[in-house]
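Asker: Predicted model, plus sequence, below.
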Amino acid sequence: MTATLLINAPSRRCRADGVEVQAWYGLRYAQGTHRFKAAQAATGRVAATSLGQVPLFPQRPSRLAAVMGAGSANPQSEDAYFLNVWAPAQAQGLPVVFFIHGGAWMSGGASLDWYDGTRLAAQGVVVVNVNYRLGALGHLGDAQADDLPLPAADLFLALQWVKDRIHAFGGDPDMITLMGQSAGGWYAHLLSVLESTRGWIDRVALLSMGTRTPWTSEQQRKTTERVRQSLGDQWLMADVDTLMQHGMLALDKEPPRLAHAPSAFLPVASAGMPPDLLNPDWAAQTCHAQAVYLRCTAQESSVFFFDVPFHRQATQEQVDQALGVWPAEDLPANLLRNGVYQGAESGLTPYQQVVAASSWLQFQRFPTQYAASLKAAGRAVVWSGFTEQSPLDAVFSGHCFDLPFQFGNFLAWQDAPMMQGVTQERFECVSQDLRGGIARFVGA
């Protein structure tokens, strides 16, 4: 189906914040060729009248459900190469926000009602949310199946689809901002430094960017081989839940470490992956976006630890033993005095020290250093810290707590424990600030 036909038949029309917004659900950007192989560009459309009818890639429940809730119950399919578009009615030449969701490389999807782009589009932008492969489907197999990790190759095809077609939805293909959160921030950062996307990206916004070092091809090979041996000849046909369970066996056996939140799957260092991706000086010189927006929450890692006694109930002695051997550069400033770990003298409880150390190392250090490197290189950079506190005990301003406010979808988060007690008045105040901030950044 052509983009002209699509724009004449939006899936939904509504008014949001006084603006008429149109939405197109389930637009196909690629077609899978074979499990664990690169997809190919394609077009088409799901016959969906609601966002919840658009499939997501197969996944297990999010490990952050105790904080975020379950989200919408979309169908799941290995053929979920879909994106969704929102735009003000009669839009012409508007900046585009291409949102890449997070989920620890294992869960999430563009069609969750959490990420409905209606209210963000009402700020005067065209919003695109995109699915990409997750978990076992995105990370097992052969590192050389594509020049990029398979999820990144999916996103490349989606970005190409947007570059070629977004004008038909009222977007300016020369004003595309990649906005990625958590694992999605990792991919947005990757896409912003690839030579193959030069000229496709105007700006990039990295929200609570995941900063994990990718798997080596050997790590991927060993994990894939373990799954293959466990499942025998059926491994290529096994359901994804079974693949996930067998792929996560090593994680289940890994002894817990204070201030560390492990991930079962990570992107693979494929042939086209820049080896200096997480070197802030290199990235500042190589990023071809015109401007970079960076945001972290104040206590990112709290959501991984607040309900885990090992972390939550750690004693000062245990925390001293764990953090006392960390290099100073791996610790945040509020845990250091004259370059030395200060433990209880920081004024933080043992649990708060665990959260602060992990938040810095796993989320905040790279963006902080990247911002400094960008400024030193004369590049345009916007830093936006998020400090709003969740009413949920010990979550503070945790990872993902900014998401409901960023999209303005109060009702979609009604089952989220982290939102219980947030008044709609306060929600609207914070949400307007975040939505307006992104709109101003992208040029609306």
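Answerer: Good, I have the coordinates.
Asker: from here on, contacts and neighbour counts on C-alpha atoms
Answerer: Will do.
Asker: got the residue ranges for the helices in the stretch 151-300 of the chain?
Answerer: Ranges of helices within the stretch 151-300 of the chain are 183-193, 217-231, 240-247, 249-253, 280-286, based on DSSP state H, counting those that start in this stretch.
Asker: Name the stretch among these that sits most buried.
Answerer: Among these, the stretch with the highest mean neighbour count (mean count of other C-alpha atoms under 10 Å) is helix 183-193, at a mean of 25.
Asker: Okay, one more to line up with it:
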Amino acid sequence: MDSNQVEIQLPGGRILAKRSNGLVHVRGLRYATASRFQRPTLTENWPSPFDCTKPAIICPQRPSRLNFITGDLKLDRQMDEDCLNLTITMPESGLEQSQKLPVLVWFHGGAYLSGGGDLDCYYPGSLASKGIIVVNVTYRLGIFGFMPVDGIAPSNLGLMDQLESLRWVSRNIQHFGGDPKQVTISGQSAGAHSAFLMTIVDDAKGLFRRVILQSPPFGEVYADNGVEQLSQYAKALIGTEPQSLTTHDLLEIEVKLIAEANHMGLPLAYWPHFGRYPMPDLSESESRVSDSAKTVPVLSGWTMNEGSAFVPVQYENSLWAKFPILGTVIKSVATWKFSGRLFVWPTQEYHRKYLACGGNSSTYSLDWSPAGSTHGAVHCIDLPFLFGSWDTWKAAPMLQGTGAKEVVERVGHQVRDLFAHFCIADDVCAFRSKHFDIDEDFVFEFASQ
């Protein structure tokens, strides 16, 4: 065995991982299996040793609509429908010490259409070095995970994947030096939405103790109006033999369904649905939040110009775009309104309701962008402060401007301290009262009960 490799014995078999700079990195560890359009089944055993030293597979997907903000994050990563895997990053000392480490399980964003847990830009080595184990989850996306098709695909397959990943962590993380009773779940954008949904899903109870929500799109419409019609259209496109279609065929159908959803006025074609397993009915969501507030502390936040990632696409096709001055003003107002309506205001309202229910809730906001940037504190700009390295993010259009590297590297240490402390602290009230000197552009509100 290579001196840079380490063997870990799990109940299901042995795995090989890489170690470097005091960390152990496990990639592509299968947590569940699922045939196309079928519910996932928790992985219990595997042929050993299982090689977890290479880049992991991600769900088949088209280019992200936010590449003009983030750059291409997947960088030709291998894609396959058999993609239910975890990336686990931990201090090497955790394998040897008797005291178990806190765990952070993170769901990537991408509008339930793109992304993957093992992408280089999401490598959590600097975060894990703070004394926690970080688990990045890859789950099914788009037509493979979030399109209900009568008689073919049930709703919320991607959510079921995430739920199975939490079950796997609960059963196995102790063998990596982690404490299954100290699990925090987190995510960004659609991943934050997923983490929130886990707080109101019955089958997720007891699988985590805290939640961090980065830019949760709470303002998105939850109504299922039109979903049945879209589902019937999907059924007609897929036909009677869905297993005979290639992955490419399904991605082409995915595009057609997005176009049809736009034609129908649906905000999103691929989205979790209430009232279908594992989700409760929408009418129960308020009471579920109230119940969650009694036991699950939450840290949630947003970037001040979230809408800069979305409004330009709409604006460029508008009549106002041809007016230089007035058009710029209208674009700015539209960005402010979009940021507030979809992200900022509903997250603030969620925070207030959580406190009113007696819960522990804190919020943060990020208001920074590189000097000269036209994007502002755009959606996703918080990610480089937590994950990856400067080399994995330096080409991102949102970071083009003066002084970006210095700020990301200097402030990133403090932001990671904040997130790790939230996972580690025994007393969340003490966490809320603690002062974090992050930077004048990072505003943290620690509200009292």
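Answerer: That came through fine. Remember, it's a predicted structure, so these values are computed and weren't measured experimentally.
Asker: could I get the helices of the stretch 151-300 of structure 1 as JSON lines with distance to G44 of structure 1?
Answerer: Below are the helices of the stretch 151-300 of structure 1 laid out as JSON lines (distance: least, C-alpha to C-alpha, whole Å):
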{"stretch": "helix 183-193", "distance to G44 of structure 1": "24"}
{"stretch": "helix 217-231", "distance to G44 of structure 1": "32"}
{"stretch": "helix 240-247", "distance to G44 of structure 1": "25"}
{"stretch": "helix 249-253", "distance to G44 of structure 1": "38"}
{"stretch": "helix 280-286", "distance to G44 of structure 1": "35"}
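Asker: In structure 1, what range does the longest strand along structure 2 match?
Answerer: Counting by DSSP state E, the longest strand found in structure 2 is strand 178-188. Counting by TM-score structural alignment, strand 178-188 of structure 2 falls onto residues 171-181 of structure 1.
Asker: average distance between the matching stretch and structure 2?
Answerer: Compared with structure 2 after fitting, stretch 171-181 of structure 1 has a mean deviation of 0.6 Å; criterion: mean C-alpha distance after the TM-score superposition for structure 1.
Asker: just to revisit the earlier point, which one of the helices of the stretch 151-300 of structure 1 lies closest to Q352 of structure 1?
Answerer: helix 183-193 (23.8 Å; C-alpha to C-alpha).
Asker: and for that closest one, what are the contacting residues?
Answerer: Identification of contacts with helix 183-193 of structure 1 by C-alpha atoms under 8 Å, 6 or more residues apart in numbering yields 99-105, 152, 156, 178-180, 197-198, 201, 204-211, 277, 283, 286-289.
Asker: Quick one: the strands in structure 2, in order.
Answerer: 5-10, 13-20, 23-30, 32-33, 41-42, 50-51, 85-91, 101-107, 133-137, 178-188, 210-214, 298-303, 361-366, 442-445.
Asker: Just put the ones you listed in TSV and tack on distance to M79 of structure 2 and mean neighbour count.
Answerer: Shown next, in TSV, are these (distance: least, C-alpha to C-alpha, whole Å; neighbours: other C-alpha atoms under 10 Å):
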stretch	distance to M79 of structure 2	mean neighbour count
strand 5-10	25	16
strand 13-20	21	18
strand 23-30	12	23
strand 32-33	15	20
strand 41-42	20	16
strand 50-51	18	17
strand 85-91	12	28
strand 101-107	18	27
strand 133-137	15	28
strand 178-188	21	24
strand 210-214	26	27
strand 298-303	30	25
strand 361-366	33	22
strand 442-445	36	16
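Asker: So for V378 of structure 2, which of these sits nearest?
Answerer: Here strand 298-303 is closest among these (C-alpha to C-alpha), at 6.2 Å.
Asker: whereabouts in structure 1 does that closest one align?
Answerer: By TM-score structural alignment, strand 298-303 of structure 2 lines up with residues 292-297 in structure 1.
Asker: What lines up with A314 of structure 1 in structure 2?
Answerer: A314 of structure 1 maps onto W320 in structure 2, by TM-score structural alignment.
Asker: same question, S107 of structure 1
Answerer: In structure 2, S107 of structure 1 lands on S114 (TM-score structural alignment).
Asker: Surely A145 of structure 1 is in contact with K37?
Answerer: Yes: contact criterion C-alpha atoms under 8 Å: A145 of structure 1 and K37 qualify, at 5.5 Å.
Asker: Return the distance of the longest helix along structure 1 from the chain's centre.
Answerer: Criterion DSSP state H: the longest helix present in structure 1 is helix 424-442. Distance of helix 424-442 of structure 1 from its chain centroid, counting by C-alpha atoms, centre = their mean, to the nearest Å, is 19 Å.
Asker: Ok, stretch 341-359 of structure 2 next?
Answerer: 19 Å.
Asker: Which stretch of structure 1 lines up against that stretch?
Answerer: Aligned using TM-score structural alignment, stretch 341-359 of structure 2 spans residues 361-379 in structure 1.
Asker: neighbouring contacts of that stretch?
Answerer: Counting by C-alpha under 8 Å, 6+ apart, residues outside stretch 361-379 of structure 1 touching it are 208-212, 278, 280-281, 283-285, 290-291, 294-296, 300, 330-332, 380-383.
Asker: so how far is I185 of structure 2 from the match of S107 of structure 1?
Answerer: 20 Å (C-alpha to C-alpha, to the nearest Å).
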